[in-house]
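Peer 1: predicted model, plus sequence, below.
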Amino acid sequence: MEQLYYVIYQALTIYMYAIIVYILMSWFPGARESSFGRILGKIVEPYLEPFRKIIPPLGMIDISPIVAIFTLQFALIGLGELFSMLM
């Protein structure tokens, strides 16, 4: 059971870092149009899209990825609590 928690925790952590890298790629011209950027976009955009529908951008600043990362953090905390209750 502990190994399952570790695998899920690591997968969600890697996904969170992928979101951060994808956000930072928007600061560099053409980075999202590269092959790595397109692959990362296919992985990250389905998760970010519902947050973008709920939270509109403030001018040129899109804060929906920040909310998405916080949601992922809360999921990690909840997962930890769930597995600690089961063990």
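Peer 2: On my side now, so go ahead. Residues are numbered from 1 along each chain as shown.
Peer 1: all contacts plus neighbour counts: C-alpha atoms, from now on.
Peer 2: Will do.
Peer 1: my read: A18 touches V44, true?
Peer 2: Yes: look at A18 against V44 with CA atoms under 8 Å: they come within range, at 7.2 Å.
Peer 1: between these two, which has more neighbouring residues?
Peer 2: Neighbour totals were compared for A18 and V44, and V44 leads with 20 against 16 (other CA atoms under 10 Å).
Peer 1: residues in contact with the helix or strand encompassing that one?
Peer 2: Assessed by DSSP states H and E, V44 sits inside helix 35-54. By CA atoms under 8 Å, 6 or more residues apart in numbering, the residues outside helix 35-54 that reach it are 15, 18-19, 22, 25, 31-32, 64-65, 67-68.
Peer 1: now the two most distant members of those residues.
Peer 2: Farthest pair in those (CA to CA) is A31 and V67. Separation: 22.8 Å.
Peer 1: comparison target, given below:
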Amino acid sequence: MLIFANLLLAIGKVLGMLLQILLYLVIARAIISWVNPDPYNPIVRFLHSSTDPFLRPIRRYVPLVGGGIDLSPILLFVLIIFLQSFLVQTMLDYSLSIRSRSIMVPAPVAAPGSLT
């Protein structure tokens, strides 16, 4: 069980880091969208290509509001915060719980004079 706990802990930490990076990319894309960026700029292209796969499904269900304001980055931001607070934290807490139970379980002790 200790190996499973360590695996779950590692997956939770990596997932948390990936979600944090995605959060920063979404924030950067939102800030860049406030100005008129050059669409051929490599940074702008990277931000669009890295965040579009996550924003596109949200845009299918959330229309633009007055004046063409796109709310999908805000919804993705909230979803990322939820996943970090619920999913990742649950994985980390569960793995630490398994670890503490695995370490604290005493090994069976053979009685004196027994053959086992």
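Peer 2: Looks like it arrived, so ask away. Just so it is clear, the structure is predicted and the values come from calculations on it, not from any experiment.
Peer 1: TM between them?
Peer 2: Overlay of the two chains. TM-score (TM-score structural alignment, normalised by the length of the first structure): 0.86; 87 aligned residues with a CA RMSD of 1.6 Å.
Peer 1: still on that earlier bit, list the ones among the contacts of helix 35-54 of the first structure that fall in helices.
Peer 2: Of those, the ones assigned to helices by DSSP state H are 15, 18-19, 22, 25, 64-65, 67-68.
Peer 1: now list the buried members of those.
Peer 2: Buried by 16 or more other CA atoms under 10 Å: 15, 18-19, 22, 64-65, 68, out of these.
Peer 1: what's stretch 5-22 of the first structure aligned against in the second structure?
Peer 2: Aligned by TM-score structural alignment, stretch 5-22 of the first structure corresponds to residues 12-29 of the second structure.
Peer 1: what residues of the matching stretch count as buried?
Peer 2: Buried positions in stretch 12-29 of the second structure, judged by neighbour count with 16+ other CA under 10 Å: 12-13, 15-16, 19, 22-23, 25-27, 29.
Peer 1: same question, stretch 46-59 of the first structure
Peer 2: Residues of stretch 46-59 of the first structure classed as buried: 48, 51-52 (neighbour count, 16+ other CA under 10 Å).
Peer 1: which among those gets closest to L72 of the first structure?
Peer 2: Closest to L72 of the first structure out of the buried residues of stretch 46-59 of the first structure is L48 (11.1 Å), distances taken as CA to CA.
Peer 1: what's that closest one aligned with over in the second structure?
Peer 2: Using TM-score structural alignment, the partner of L48 of the first structure in the second structure is L55.
Peer 1: measure that match to F77 of the second structure for me?
Peer 2: Remark: distance between L55 of the second structure and F77 of the second structure (CA to CA, to the nearest Å) = 10 Å.
Peer 1: same question, I27 of the second structure
Peer 2: For I27 of the second structure, the distance to F77 of the second structure - CA to CA - is 8 Å.
Peer 1: for P63 of the second structure, same thing?
Peer 2: Going from P63 of the second structure to F77 of the second structure by CA to CA gives 17 Å.
Peer 1: before we move on, what about G66 of the second structure?
Peer 2: According to CA to CA, G66 of the second structure and F77 of the second structure sit 20 Å apart.
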